[in-house]
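Asks: Build me a model from this:
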Amino acid sequence: MSDFMDKAKDFADKHDKQVDQGLEKGGEQVDKRTGGKYDEQTDKGVDTAQARTGEGDQAR
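Replies: Okay, the predicted model is just below:
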């Protein structure tokens, strides 16, 4: 499992922009499916995940 996590972290570091875009799209889908009910929590979760994938939010 550790090898997988290392590879995932390495991928995220090398492809920060793409990962951030994917996280953003995922957050948009959550908002769409919940009617925006958890918009604030979703945005916070997406921002936190983006900050952990490299240099932070690159999608905006």
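Asks: C-alpha from now on. contacts and neighbour counts both.
Replies: Will do.
Asks: ok, for the residue nearest the centre of the chain, nearest residue in space, not its chain neighbours?
Replies: When CA atoms, centre = their mean is applied to the chain, the residue found nearest the centroid is Leu23 (3.1 Å). Nearest non-adjacent residue to Leu23, counting by CA to CA, 6 or more residues apart in numbering: Val46, 6.1 Å away.
Asks: this one as well, want them side by side:
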Amino acid sequence: MSVFDKLKGMLKGHEDQASKGVDKAGDYVDGKTQGKYSSHVDTGQAKLKEQLGGTGQTPDSPPQPPPPPQQ
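Replies: I've put the predicted structure just below:
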């Protein structure tokens, strides 16, 4: 059983809280790096949220469009 499988089991039912934590951690990293790596941080946040099952959206909110491609 991988670490992500264990985390998913622990966070089951708390995906929104996990998503908020991922956002908070990304904001912290952006602050410490003065936004220099913000595109990388955003990509990492999205992939981590996908792995953990949290989208950060409430069930009634419309889906958000994907971010524009990076050049």
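Asks: what helix or strand is the residue nearest to the centre of the first structure on?
Replies: When elements are assigned from DSSP states H and E, Leu23 of the first structure belongs to helix 16-34.
Asks: how distant is that helix from the center of its chain?
Replies: Remark: helix 16-34 of the first structure is offset 7 Å from the chain centroid, using CA atoms, centre = their mean, to the nearest Å.
Asks: cool, and stretch 28-44 of the second structure?
Replies: Counting by CA atoms, centre = their mean, stretch 28-44 of the second structure comes out at 13 Å from the chain centroid.
Asks: What residues of it count as buried?
Replies: Val29, Asp30, Ser38, Val41, Asp42 (16 or more other CA atoms under 10 Å).
Asks: Outside of it itself, list whatever touches it.
Replies: For stretch 28-44 of the second structure, contacts defined as CA atoms under 8 Å, 6 or more residues apart in numbering pick out Gly26.
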